[in-house]
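# Requesting a structural model of the entry that follows:
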Amino acid sequence: MLLFTASRSKLVDDSLYILEKMKDLNLKVSTQSYNSVLYSFRETDKMWDVYKEINDKNEYTYSTVVDGLCRQQKLEDAVSFLRTSERKDTGPSVVSFNSIMSGYCKLGFVDIAKSFLCTVLKCGLVPSVYSHNILINGLCLAGSVAEALELVSDMNTHGVEPDSVTYHILAKGFHLLGMISGGVLEVIQDMLDKGLSPDVITYTILLCGQCKLGHIDMALILLKNMLSRGFEFCSIIPYSVMLNGLCKAGRISEALSLFYDMEANGLRPDLVAYSIVIHGLCRLGEFDMAVWLYDEMCTAEILPNSRTHGAILLGLCQKGMLLEAKALLDSLISNSNTLDIILYNIVIDGYAKSGCIKEALQLFEVVIESGITPSVATFNSLIYGYCKIRNIAEARRILDVIKLYGLVPSAVSYTTLMDAYANCGDTESIDELRSEMKTVGIAATNVTYSVIIKGLCSGWKIEKCNQVLSDRKLAKCYQVLGDMESEGITPDQITYNIIIQYLCRVKHSTEAFEFLKKMYSWNLVPTPATYNILIDSLCVYGNIKKADRFFYSLQKQGVSLSKFAYTTLIKAHCVKGDPEMAVSLFHQLLDRGFDVSIRDYSAVINRLCRRHLANESKLFFRLMLSQGISPDLDICQMMISSSDELLSWTIKSGLLPDQ
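You can find the predicted model right below:
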C-alpha cells in the first residue's frame, strides 16, 4: 500500500527505496505494485529496469511500456515491442494500440495511425470509442474534418456509439478550421437524438466559432439553446464569449442586456465580463456608460486590472479628455498600483496624437524616473508626436534614442517617419530609411510600401510636373511593386488606391483601369474609394460618357457604390447641361436610402442655375420640399435669380433676403 501510494504520488525516489526495502525483507512485491512504479517511470529509461524485475507480467504491464515508449516518441520501438512482447495467450490489447495511434496522431502522421485501426480489427479486437476519438481528433487537427465525420458514421459498423467527447472533438475541429456554420444546431440535435447531452465546453467551443465568423445571430440562438437545457448556472465563460462577440460586432446594447441577464440567471459578472463590456463601450465611444460600469465594478469590490484601466484611459484619450486621462493615471500611481508601460503608453500616445509633445515628454520622464523600461511603442508615439508638429529632425533623433535603450526600432517606427517625409515630398530621406531598414533586418510591411509609393506619388503641384518627371515617378512605383512581390508582400487596397489616384491626376486613365484589373486578379476587393477616384477623374477630365458606362457596369455587378460616386456624376451632368440624367441619378440616390442633406440639393441647384436651367432647378427645389427639407437663404437667392415668383414665398417663410 505504501509503495502504491508513493508511486501514484510521483515520489519516485521514495518508491525505489520502498521497493528495495521490500526485497531486503524478502517480501513479495505484487505485479500491481510493480506496475505502479513502472507507470511512474514510463517516460524515462529507468522503465526497463523495473520491467525486467516483474516476473508475472500482465496486460497492464505491456500497455504501460507501450505507452511509455510512445510518450518518449519512440514509436517504432513501441510497435516492435508490441509485436514481440505481448502475451501469446491474449495477444495485444486495444489499450496498447490506442497509445500507438495517439503517438502517431500527435506527430501529425494520421494516415499511419489509421492503418493501426485496421490492425486492431485484424487481431480480432473491437476498437473502443476512445480508439475512434483518438483518430477523429487527429483528423480534425490535420484539417480533414470531412474524413473525421466519415469515421463518426463508420463507428456504428464497429458496434460503437459516439459519445459526448466525440462531438466535443468535432466541435473543436470545426472551430479551429473556421468551419462552424448553421449546421451546429444539427450537431446538437444529433447528440440529443443519441441520448447524449452537450456539455458547457461543447457549447462554448461552438459559440467561439460562431462569434469568430461573425455569425452573431446564430451564436445567440445557440446560447438560448444552451440556457434552455438548464446550463444557465454552470459557467460564466459562455456568457463572456457571447459578450465579446457582441461588442466586436458593435452590438453594444445587446451586450449590456445580456450582461444584466447574467445576474438574473444567478451568475455574478466577474472581472473578465466587466472588462469585455467596458472595453467594448470605450471602443464604440460610449464612454459615459463605460465609466458608470467601471464604478459599478469597483462598488461590487471587483478590482479592475490593467486591461480595464487601459480601456478607460483609451476612451478618455479618444474623446480628447487628456486632462482626465492624466488625472486617472496619477490616481493609479498615488494609490501605489503597480503600473505597466502599456498604461503610460496610452496616455503618451494620446498626447502625441493631439500634438501635445511637451506633455508627452513630461510623462516619458515620469516613466524613466519610476524605473519602468519604455517599450518601442513608447518611442513610436513620440516619433508620431514630433511628426505631427512637423519637427521631423527631432523625430529622426528619437529613432536613434530607441537603440540607446537596447531596443530595436520596429517597422512602425520607420514607417511613421517615412510618412512625414512623404508629406514633404522628400523621397531621398525615404530611400535612406528604407535602406537602413534592410541593413538592420527589419522587414517592410504593406503599410511601409504604401507610404513609400505615397512619397513617390506625392501631389506637390502635380499640374506643374512635366511628363518626363511623371514617367520617372511611375517607373519607380513599378520598381517598388516589384520589390514587394519579391518579398512575398501583396499590395493591399490602399497601395493600389494611391497609384490609381496618381495615374488619374497625370491623366493616365487607361493605366489606372489596368491597375483596377490587377486588383481583381489578386482577389482584392476594391474599396468605395477606388471607384470614387476613377469616376471623379473621368468626370473632371470630361469623359462623362465613360464615367456613366463604368458606373452602370458596377451597378450590374452588384457593387455597393458610395454617395460620393452618385453626387460626383450628378454634378457632372448638371455642369454638362444634362438635367434629365442628373434627376435620374438623384432619384437613385434617394431610393438607395442615402442621407441627402440641404448641401446636396444646394450643389445641384447652384449648377443648374448657372446653366440657366430654371425649370430643372425648380424641379429639384420641389423635390427638396417633398423630402421635408426646408431651403436656406442661399438656395432661395439662387432660385430667385431664375424665378422672381419665389421672392414672396421666401419672405413668407421668414427668410430675410439681402439687397
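
# CA atoms for contacts and neighbours, from now on please.
Will do.

# At which residues are the helices of the stretch 501-650 of the chain located?
Taking DSSP state H, counting those that start in this stretch as the criterion, the stretch 501-650 of the chain carries its helices at 509-521, 528-540, 544-556, 563-576, 579-591, 598-610, 614-626, 633-642, 646-652.

# Quick test: name the residue nearest the centre of this protein.
Centroid-nearest residue in the chain: K212, 8.6 Å away (criterion: C-alpha atoms, centre = their mean).

# OK, contacts around that residue?
Each residue near K212 by C-alpha atoms under 8 Å, 6 or more residues apart in numbering is listed here: G178, G245.

# That one and G482, how far apart?
35 Å (C-alpha to C-alpha, to the nearest Å).

# Reformat the helices of the stretch 501-650 of the chain into a markdown table and put distance to L503 and mean neighbour count next to each item.
Formatted as a markdown table, the helices of the stretch 501-650 of the chain follow (distance: least, C-alpha to C-alpha, whole Å; neighbours: other C-alpha atoms under 10 Å):
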| stretch | distance to L503 | mean neighbour count |
| --- | --- | --- |
| helix 509-521 | 6 | 15 |
| helix 528-540 | 10 | 20 |
| helix 544-556 | 16 | 14 |
| helix 563-576 | 19 | 20 |
| helix 579-591 | 27 | 16 |
| helix 598-610 | 28 | 19 |
| helix 614-626 | 35 | 17 |
| helix 633-642 | 37 | 18 |
| helix 646-652 | 46 | 14 |
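
# will you turn the ones you listed into CSV that also has distance to F364?
Output for the helices of the stretch 501-650 of the chain, formatted as CSV (distance: least, C-alpha to C-alpha, whole Å):
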stretch, distance to F364
helix 509-521, 43
helix 528-540, 38
helix 544-556, 51
helix 563-576, 43
helix 579-591, 51
helix 598-610, 46
helix 614-626, 55
helix 633-642, 52
helix 646-652, 60
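
# Which one of these lies nearest to F116?
helix 509-521 (45.4 Å; C-alpha to C-alpha).

# Name the residues that touch the closest one?
By C-alpha under 8 Å, 6+ apart, helix 509-521 touches Q493, Y496, I499, I500, Q501, L503, C504, V525, P526, L534, S537, L538.

# here's the other one to compare against:
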Amino acid sequence: MPFCGGRLSTKLLNITISCLCKAKQLSKAESAIIDGIRLGVLPDAVTYNTVIDFYCRFATIDIAHSVLGRMRDAGIPPNVVSYNSLISGAVRKGLLSKSLELFDEMLERGVAPDAWSYNILMHCLFKLGKPDQANRVFRDIVLRGQVSAATYNVMITGLCKNGYVSNALNLFRNLRRHGFVPQVLTYNALVNGLCKARRLTAAKKVLREFADSGFEPNEITYTTVMKCCFRCGMFEQGLEILSEMRCLGFTFDGFAYCTVIAAMIKTGRMREADEIVEMMVSSGVRPDLVSYNTLINLYCRQGRLDEALKLLDEIEEEGLVCDQYTHAIIIDGLCRAGDFSGAERHLNYMNTLGFGYNLVALNCMLDGLGKAGHIDHAVKLFEVMEVKDSFSYTILVHNLCRARRFLFASKVLTSCLKCGCKVLRATQRAVIDGLRSIGFTNEVRKVKSRIRLARLAS
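Down below sits the predicted model:
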C-alpha cells in the first residue's frame, strides 16, 4: 500500500514541520521538507501553509508570500488557507493596504474566499476607517449565506470602534432574527463599545440582558463597565460593581484592582485607594508592573516617597524591570515633595540605565518647578528640552500665567501654535484675560488671530 504509506508519511512530515515551527526552528523545518522530498515523501498544501503561517508571525509578509511560488512550482495550488494566513498576518503587522492587495490577488487567482476571509477583510476595512465598505462586504456575506457568529462579532466591534454604536446596538437586537444567539464575545464587544461612547445606561441594560440570557458575564465585562463608571464620575456605582464581582466569586487580576485604585487617585480619594490596595494584597494577587506603577503613584501622591522607593527594590526582587513610566512617577513624586535636585539626579540615573530621552519625566519636572514658583528655572528647562509636546507648552504657559507673566506666556503660546501643537482652551483664555488685565490689547488681538489661524489649519 505505497499510497497509504505515502499519505501517512506526509502526515508525519506535517507534524514534524508544525513542531519545528512552534519551536521557532524554521531552518530545521525547511531542511525537513527538503529531506522529505529526497526520500520521496512529498509535502502537501498543509506543509506549506504551516510554513506560511510561521513566516507571517515571525518574519515578513513578503517572505511568507514567496512560499506561494514554491507551492506552484511543486504543483500544489495555494488555497484559501494560504491566503487567509497572509491576509491576517498583514493585518497583524499593520499592513492594511497589503492585506487588501492579497485579497484581490486571491480573487484573481480563482481562490474562492470563505467566511474567515471575509471576516478578515471586514476587520481590515474597519481599521482603515472605511465602515461603509465593511458594511457592503457584510451584506454580501449575508446574501451568500456565509455569515457566522464571528462575522457579527467583527461587525459589532468595528461599528463601535468607528463611532457607529447605535448601528451596532441595532444589529445586536436583530441577531436572533437571523437565527444566531449572541455569545459572550458579542456581549463584551457591545458593552465595551457602549462604555467607550459613555452610554452607561445602555451598557448596564445590555449587561442585565447578558445575565438573563443564560450566559455569565466574565471579568472583562464587569471590569469594562466598572471602568466606564469611573470615567463618567459615577464612583459609587463603580464600587458597587466591584462589590458585585467579589460576591459572584470572580478572581480579580491586577488590572481590575488598578482600574479602581487609579480612579480613586485621580479624584483624590486616597483613603479608599488605600483600602483597595489592602484588599488586593489580602486576596493574594501577584502584582505585575502596572500594579506596581499604580501603587508607586499612590504613595508618591500621598508623600510616602520612602515606601514608593522601596517598591523599586521589590519590583527587581519579583524579576520585573521598571519602565520609563515607573521612573517618571518617581520623578513626579520628588517634584511634588520639592526635591528638585533629587528629581534631576533620578533623571540622570535613568540615562545611565539606557532609557534615553523621557519627555513625560521632563514634563513632570517642568510642572513641579512652575507650581513651586521656580518659574525662571522652569523656563530654562523648557528651553533646553530637545523635544516638546502639547503638554510641555500647556504646562509652561499655564505656570507663566500663574506667575502673572502674561506677555511671555503669549509668546510661548504663539510659538506653540506656529509649530502645530495645541494648548488647552482654558489656558488660552487665561493668557487673553491676563493680557487684558495689564492693558496689552494689541497683543490680545495678535493672540486671537493666531488661535483662529491654528483652528482653520487643523
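
# for the strand or helix carrying M297 of structure 1, packing partners?
Per DSSP states H and E: M297 of structure 1 is located in helix 287-299. Using 3 or more C-alpha pairs under 8 Å, 6 or more residues apart in numbering; DSSP states H and E as the contact criterion, the elements in contact with helix 287-299 of structure 1 are helix 271-283, helix 306-318.

# Distance to I598 of structure 1 for those - can I get that in JSON lines?
JSON lines is the format used below for these (distance: least, C-alpha to C-alpha, whole Å):
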{"stretch": "helix 271-283", "distance to I598 of structure 1": "31"}
{"stretch": "helix 306-318", "distance to I598 of structure 1": "30"}
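
# Would you mind giving these as JSON lines with mean neighbour count and distance to G542 of structure 1 added?
Shown next, in JSON lines, are those (neighbours: other C-alpha atoms under 10 Å; distance: least, C-alpha to C-alpha, whole Å):
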{"stretch": "helix 271-283", "mean neighbour count": "23", "distance to G542 of structure 1": "43"}
{"stretch": "helix 306-318", "mean neighbour count": "22", "distance to G542 of structure 1": "42"}
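
# distance between the longest helix along structure 1 and the chain's centre?
If each helix of structure 1 is counted by residues according to DSSP state H, the longest one is helix 467-486. Centroid displacement of helix 467-486 of structure 1 relative to its chain, using C-alpha atoms, centre = their mean, to the nearest Å, is 32 Å.

# and it, which residues are buried?
S470, K473, L474, C477, V480, L481, M484 (16 or more other C-alpha atoms under 10 Å).

# Could you do stretch 66-85 of structure 2 as well?
So for stretch 66-85 of structure 2, counting by 16+ other C-alpha under 10 Å, buried means V67, L68, M71, P77, P78, N79, V80, V81, S82, Y83, N84, S85.

# Next, the distance between the ends of that stretch.
OK, stretch 66-85 of structure 2 end separation, C-alpha to C-alpha: 13 Å.

# State the distance from I331 of structure 2 to S82 of structure 2.
Distance from I331 of structure 2 to S82 of structure 2, by C-alpha to C-alpha: 51 Å.

# List the residues that contact the nearest residue to M418 of structure 1 once chain neighbours are set aside.
Leaving aside its sequence neighbours, M418 of structure 1 sits nearest to I430 (C-alpha to C-alpha, 6 or more residues apart in numbering; 5.4 Å). I430 of structure 1 sits next to M418, Y421, A422, I452, G455 when contact means C-alpha under 8 Å, 6+ apart.

# Now render those as a markdown table, adding secondary structure, distance to G285 of structure 1 and neighbour count.
Output for the contacts of I430 of structure 1, formatted as a markdown table (DSSP: H, G, I helix; E, B strand; the rest coil; distance: C-alpha to C-alpha, whole Å; neighbours: other C-alpha atoms under 10 Å):
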| residue | secondary structure | distance to G285 of structure 1 | neighbour count |
| --- | --- | --- | --- |
| M418 | helix | 31 | 29 |
| Y421 | helix | 32 | 21 |
| A422 | helix | 31 | 23 |
| I452 | helix | 33 | 24 |
| G455 | helix | 33 | 26 |
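
# Sort out which one of those lies nearest V401 of structure 1 for me.
Using C-alpha to C-alpha, these come closest to V401 of structure 1 at M418, 17.3 Å.

# picking that back up, figure out which of the helices of the stretch 501-650 of structure 1 is closest to I278 of structure 1.
Across those, closest to I278 of structure 1 is helix 528-540 (C-alpha to C-alpha), at 32.1 Å.

# Who are the packing partners of the closest one?
helix 493-505, helix 509-521, helix 544-556, helix 563-576.

# rerun that using 7 Å as the cut-off
helix 493-505, helix 544-556, helix 563-576 (3 or more C-alpha pairs under 7 Å, 6 or more residues apart in numbering; DSSP states H and E).

# one step back: want to try JSON lines for the buried residues of stretch 66-85 of structure 2, with secondary structure and distance to S449 of structure 2 as columns?
As requested, the buried residues of stretch 66-85 of structure 2 are exported to JSON lines (DSSP: H, G, I helix; E, B strand; the rest coil; distance: C-alpha to C-alpha, whole Å):
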{"residue": "V67", "secondary structure": "helix", "distance to S449 of structure 2": "59"}
{"residue": "L68", "secondary structure": "helix", "distance to S449 of structure 2": "59"}
{"residue": "M71", "secondary structure": "helix", "distance to S449 of structure 2": "64"}
{"residue": "P77", "secondary structure": "coil", "distance to S449 of structure 2": "64"}
{"residue": "P78", "secondary structure": "coil", "distance to S449 of structure 2": "61"}
{"residue": "N79", "secondary structure": "coil", "distance to S449 of structure 2": "61"}
{"residue": "V80", "secondary structure": "helix", "distance to S449 of structure 2": "58"}
{"residue": "V81", "secondary structure": "helix", "distance to S449 of structure 2": "58"}
{"residue": "S82", "secondary structure": "helix", "distance to S449 of structure 2": "57"}
{"residue": "Y83", "secondary structure": "helix", "distance to S449 of structure 2": "54"}
{"residue": "N84", "secondary structure": "helix", "distance to S449 of structure 2": "53"}
{"residue": "S85", "secondary structure": "helix", "distance to S449 of structure 2": "53"}
